[in-house]
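Asker: Quick one: sequence plus predicted model below, questions after.
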Amino acid sequence: MKSTGIVRKVDDLGRMVIPIELRKTMNIDKKDPMEIFVEEDRIILKKYEPACIFCGSAKQTSDFQGKIICQSCIDKMETELIK
């Protein structure tokens, strides 16, 4: 993990600001959803990417009745339905 040398304090509500330089570098815009992970003693923030509910792929996804499904899984389901 690369250190940026940037230190931020957590405010009274538990918030902290991600510096604009990092947001620009990571292509994070206002209102972008972020995922929060915990790994041992680390908190990891990652820009949220919708992923397929079946295989976890984030490539070529579509929304079907509020669920994200990738094209590969759609093709597999179509093949199974045709049988």
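Answerer: Great, that's in hand. Numbers count the residues shown, from 1 in each chain.
Asker: switch to C-alpha atoms for all contacts and neighbour counts from now on
Answerer: Fine.
Asker: Could you pull up the contacting residues of the nearest residue to residue 10 once chain neighbours are set aside?
Answerer: What sits nearest to residue 10 in space, not counting adjacent residues and going by C-alpha to C-alpha, 6 or more residues apart in numbering, is residue 16, at 4.9 Å. Contact partners of residue 16, counting by C-alpha atoms under 8 Å, 6 or more residues apart in numbering, are 8-10.
Asker: how near is residue 44 to residue 71?
Answerer: 29 Å (C-alpha to C-alpha, to the nearest Å).
Asker: thinking again about what came up before, how about the contacts of residue 16 in JSON lines, adding neighbour count, distance to residue 51 and secondary structure?
Answerer: Below are the contacts of residue 16 laid out as JSON lines (neighbours: other C-alpha atoms under 10 Å; distance: C-alpha to C-alpha, whole Å; DSSP: H, G, I helix; E, B strand; the rest coil):
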{"residue": "8", "neighbour count": "10", "distance to residue 51": "31", "secondary structure": "coil"}
{"residue": "9", "neighbour count": "9", "distance to residue 51": "32", "secondary structure": "coil"}
{"residue": "10", "neighbour count": "10", "distance to residue 51": "31", "secondary structure": "coil"}
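Asker: second one coming, line it up with the first:
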Amino acid sequence: MKYTGMQRKVDNAGRVVLPAELRNLASFSLGTQVEVSVEGIFIRLKRHSMACNVTGEVSEDNLVLADGKIVLSPNGAKYVLVQLKKYIR
């Protein structure tokens, strides 16, 4: 873990604003879903890993299409490709 030297206060609603520099480094853009976990005294934020619509697999390798409406794992993509080839014939 890298210390940034940045400090932020928690507001009355319990929120903390992430500086733009950190959001950009983590590829957090407007509307990004974030997973929150607690590890000891640390609160960890990471981009939500979306599950494949076909296999249910959650992986950083998943392909996200159609503005997040379609999520395919490598195995799910292979399956869909086979099905599409059959359909197109």
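Answerer: Sure, I can see it. Note that the structure is predicted; figures quoted are calculated from it, not measured.
Asker: Looking at residue 44 and residue 71 of the first structure now, which is surrounded by more residues?
Answerer: residue 71 (15 against 11; other C-alpha atoms under 10 Å).
Asker: all helices for the second structure, in order.
Answerer: 20-25, 74-88 (DSSP state H).
Asker: would you list those in TSV and tack on distance to residue 33 of the second structure?
Answerer: TSV is the format used below for the helices of the second structure (distance: least, C-alpha to C-alpha, whole Å):
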stretch	distance to residue 33 of the second structure
helix 20-25	12
helix 74-88	22
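Asker: In contact with the residue nearest to residue 49 of the second structure when sequence neighbours are not counted, which residues?
Answerer: Leaving aside its chain neighbours, residue 49 of the second structure sits nearest to residue 58 (6.1 Å; criterion: C-alpha to C-alpha, 6+ apart). If you count contacts by C-alpha under 8 Å, 6+ apart, residue 58 of the second structure has them with 49-52, 73.
Asker: Check whether residue 46 of the first structure really touches residue 32, as I assumed.
Answerer: No. Residue 46 of the first structure is beyond contact range of residue 32, at 10.4 Å (criterion: C-alpha atoms under 8 Å).
Asker: about what we covered before: quick one: which of the contacts of residue 58 of the second structure is nearest to residue 62 of the second structure?
Answerer: residue 73 (4.3 Å; C-alpha to C-alpha).
Asker: Mind telling me what that closest one corresponds to in the first structure?
Answerer: If you follow residue 73 of the second structure across to the first structure using TM-score structural alignment, you land on residue 70.
Asker: and its match, how far is that from residue 49 of the first structure?
Answerer: For residue 70 of the first structure relative to residue 49 of the first structure (C-alpha to C-alpha), the value is 12 Å.
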